[in-house]
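Visitor: Could you work out the structure for the sequence below:
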Amino acid sequence: MKIVLLDGYALNHDLDWQQLDQLGELDHYDRTAVNNNEEILQRIGQAEIVLTHKTPLNDRVISQAPRLRYIGIMGTGYDVVDIQSADRNHVAVTNVPTYATDAVAQFTFALLLEVASQVGLHNRLVHEDKWLCVPNFTFWERPLFELQGKTLGLIGYGHIAKKVAELGHAFAMKVIFYNHRPKKDHPSWAGQVDLDELLTRSDVISLHTIQTPDTVNLIDRSSLKKMKKSAILLNTARGKLVNETDLAKALNRGDIYAFATDVVGTEPISADNPLLKAKNCYITPHIAWAPFETRKRLLDITVSNLTNYLAGKPSNLVHFYK
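Guide: You can find the predicted model right below:
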């Protein structure tokens, strides 16, 4: 059986692909051009199994791959695969839905704490000898504030958001959330509200919803106007949830206080991304998922998904055809 892994580089700085080698004949590519259907099809060839991290598999690719029967997405989001095409072409699709829950929740709070406590800035200033030159025992260059008592609003309430809610509660924050499908089971300390109420009440707004046609540009000029001028917006979900032009303008006008994100609409970030020149904007290069333990878990579940599919007991299905 032929297995093709289209883009293993980001995952495999320090992991071993031997588990996949044992399941079939593995062709492993570090990178595949994301906008080159011909290259993608050439690499898939006669393979029955394709594993992808960020390389998109659109209808043209899926419909023209003659023996393709299984797509394993090495991640949670499945927007990289045309699920309707997989349906039409009888291709099973799996993902890895919960591998990064703890890591992404941890990173969400790392972003928030950076805005609140400015550790990175003041570490740099101390190493630049700024502390040597002040007359007092202390100094700070930007406002610092406590999280206790602030309202944390979560847009989306899946596994990661629930973990972020627990962290917020531990910091004595007031937690509210909005989910497009109301949730019946949630802690008494987490209040379920509609989106407008969340936008207007929250001191911190954190995005944890998937990218769909309905959620692209969820945060735009209209929603930004509803937020407090002191609001902090966090994004560890998908870059396209945010209209970056509208957000940059809002930051530069002081309509909201800060934006901290691990994702942008086009990755790697483009030189003309307006957020690069926006005030009080913190950007990291999509690393919330990248701790060693997290990536090892991702690989293990990817292998488990494929093993279970081959055994006729598929797991973590996005879509399935026998």
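Visitor: Going by C-alpha atoms from here, please, whenever you check contacts or count neighbours.
Guide: OK.
Visitor: Quick check: longest helix in this protein by residues?
Guide: The single longest helix within the chain, with elements called by DSSP state H, is helix 292-310.
Visitor: Wait, Thr32 touches Leu5, no?
Guide: No: counting by CA atoms under 8 Å, Thr32 does not reach Leu5; the two are 9.5 Å apart.
Visitor: I'd like the structure of this one too, to check against the first:
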Amino acid sequence: MRGVFLDTLTMKLEELDASGLEQSLDQWDLYETTTPQQTAARIADADVVITNKVVLDRALIENAPNLKLICVCATGTNNIDLDAAAEKNIPVKNVTGYTGSSLAQHTIALLLALATRWHLYSEDVRKGEWSQSPIFCRLDHPVMELAGKKLGIIGYGDLGQKVAGLGEALGMEVLLAESFTGEQKAGRTPLPQLLAETDVISLHCPLTQETDKLVDSAFLDAMKPGAFLINTARGGLVDEAALAAALRSGHLGGAALDVLSVEPPPADHPLLAGDIPNLIITPHNAWISRESRQRLLDGVVENIRSWGKSG
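Guide: Got it, this is the predicted structure:
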């Protein structure tokens, strides 16, 4: 059995214990990156393909005669033509639950940065502004005390639950948005009420037809003036031009994003303009702790092993 891993650079395998992967099949071809033009040739003879973000569309799947299993080295499977795979009886296995502590930690770090502006004060110190201060401290950037504020969680799976718990530890009141599946659950808050009442909204829902550009102009206008928006879920949840406008207008108090709709973003991306106030962007690295990546790799290996046993 021959396996191909198309984008190992997303995992930095040299930092991980990859012995389980090496032992899971007879032969592995490991590629740091794979372009669309290279994909067909690389999977042509593969029995098992692992991909993180490399797209496997219908044409690629139909023209890989030996392909028996697709492992997505991530939770999302939107880069795979699931219908084409199902028609050829090729299982598509993803990994869930691996990012929990790492992503929740990053989400709260973004929240604390928005609330305390510590990154701005640190930069002021580097620029020598504290040394020139006429008093012992600096009060240039407004600080929000989070205790007693309301944190709105949209998407209450494992990640949303962890962030909610950390918010409560900071003394925040947590409100949970109603589900987009239509299933009514006790203790949930209708979205219009959540937008109007919460001081911070954190997105943890999947990107679906129902949630695509969920955060649009109407959503942002309905948010409490001065509130924060945090997105560590999927970039497509946010209408990025609308977010830029809401920040420039001062309606929002700030936003912190770990994901964008296009990654890596083009230089002319609407949120990379230098004139947008109170915006923090990190490069999709909320999940990248070594522990998180090891859990992910172990999950891929377990998917391969369980598939092998079932075959």
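Visitor: all helices of the stretch 201-311 of structure 2, in order?
Guide: With helices called from DSSP state H, counting those that start in this stretch, the stretch 201-311 of structure 2 shows them at 217-222, 240-249, 290-310.
Visitor: Identify whichever of the ones you listed lies nearest to Asp124 of structure 2.
Guide: Closest approach to Asp124 of structure 2 among the helices of the stretch 201-311 of structure 2 (CA to CA): helix 240-249, 22.0 Å.
Visitor: Nearest to the spatial middle of structure 1, which residue is it?
Guide: The centroid of structure 1 falls nearest to Ala237 when counting by CA atoms, centre = their mean (3.3 Å).
Visitor: I'd like to know how far the aligned partner of that residue in structure 2 sits from Ser24 of structure 2.
Guide: Mapped onto structure 2 by TM-score structural alignment, Ala237 of structure 1 lines up with Ala233. As defined by CA to CA, to the nearest Å, Ala233 of structure 2 lies at a distance of 31 Å from Ser24 of structure 2.
Visitor: Could you do His251 of structure 2 as well?
Guide: His251 of structure 2 is 53 Å from Ser24 of structure 2, by CA to CA.
Visitor: Next: Ala147 of structure 2.
Guide: Taking CA to CA, one finds Ala147 of structure 2 at 49 Å from Ser24 of structure 2.
Visitor: Mind checking which of these two has more residues around it?
Guide: Using other CA atoms under 10 Å as the criterion, Ala147 of structure 2 and Ser24 rank with Ser24 on top: 17 against 13.
Visitor: check contacts around Asn278 of structure 2.
Guide: Taking CA atoms under 8 Å, 6 or more residues apart in numbering, we find Asn278 of structure 2 in contact with 114, 247, 253-255.
Visitor: Repeat the analysis, applying 7 Å as the threshold.
Guide: Going by CA atoms under 7 Å, 6 or more residues apart in numbering, Asn278 of structure 2 touches 253-255.
Visitor: Nearest to Leu214 of structure 2 among these?
Guide: Using CA to CA, the contacts of Asn278 of structure 2 come closest to Leu214 of structure 2 at Ala255, 15.3 Å.
Visitor: What lines up with the closest one in structure 1?
Guide: By TM-score structural alignment, Ala255 of structure 2 lines up with Phe259.
Visitor: Quick one: neighbours of its match, just the number.
Guide: By other CA under 10 Å, the residues close to Phe259 of structure 1 number 26.
Visitor: Kindly report the same for Cys133 of structure 1.
Guide: With other CA under 10 Å as criterion, Cys133 of structure 1 counts 8.
Visitor: Now do it against Phe139 of structure 1, distance only.
Guide: Noted for Cys133 of structure 1: a distance of 10 Å to Phe139 of structure 1, by CA to CA.
Visitor: repeat for Arg297 of structure 1
Guide: To Phe139 of structure 1, Arg297 of structure 1 is 42 Å away according to CA to CA.
Visitor: Who has more neighbours out of these two?
Guide: Between Arg297 of structure 1 and Phe139, Arg297 has the larger neighbour count (other CA under 10 Å), namely 15 against 11.
Visitor: for that one, what are its contacts?
Guide: The contact partners of Arg297 of structure 1, by CA under 7 Å, 6+ apart, come to Tyr99.
Visitor: What's the match for it in structure 2?
Guide: So Arg297 of structure 1 corresponds to Arg295, using TM-score structural alignment.
Visitor: about what we covered before: the match of Ala255 of structure 2 is in contact with Ile232, isn't it?
Guide: Yes: if you go by CA atoms under 7 Å, Phe259 of structure 1 and Ile232 touch, sitting 5.8 Å apart.
Visitor: Is Val93 of structure 1 in contact with Val318, as I believe?
Guide: Yes: the pair Val93 of structure 1 / Val318 is scored as a contact, 5.4 Å apart, by CA under 7 Å.
Visitor: okay, the two: which has more neighbours?
Guide: Val93 (28 against 16).
Visitor: any idea what the more buried one aligns with in structure 2?
Guide: In structure 2, the residue paired with Val93 of structure 1 is Val92, using TM-score structural alignment.
Visitor: For Val143 of structure 2, see how far away that match is.
Guide: Going from Val92 of structure 2 to Val143 of structure 2 by CA to CA gives 46 Å.
Visitor: which SSE is Leu166 of structure 2 in?
Guide: Leu166 of structure 2 belongs to helix 158-169 when assigned by DSSP states H and E.
Visitor: surely Asp7 of structure 1 meets Ala33?
Guide: No: applying CA under 7 Å as the test, Asp7 of structure 1 and Ala33 come out as separate, 9.1 Å apart.
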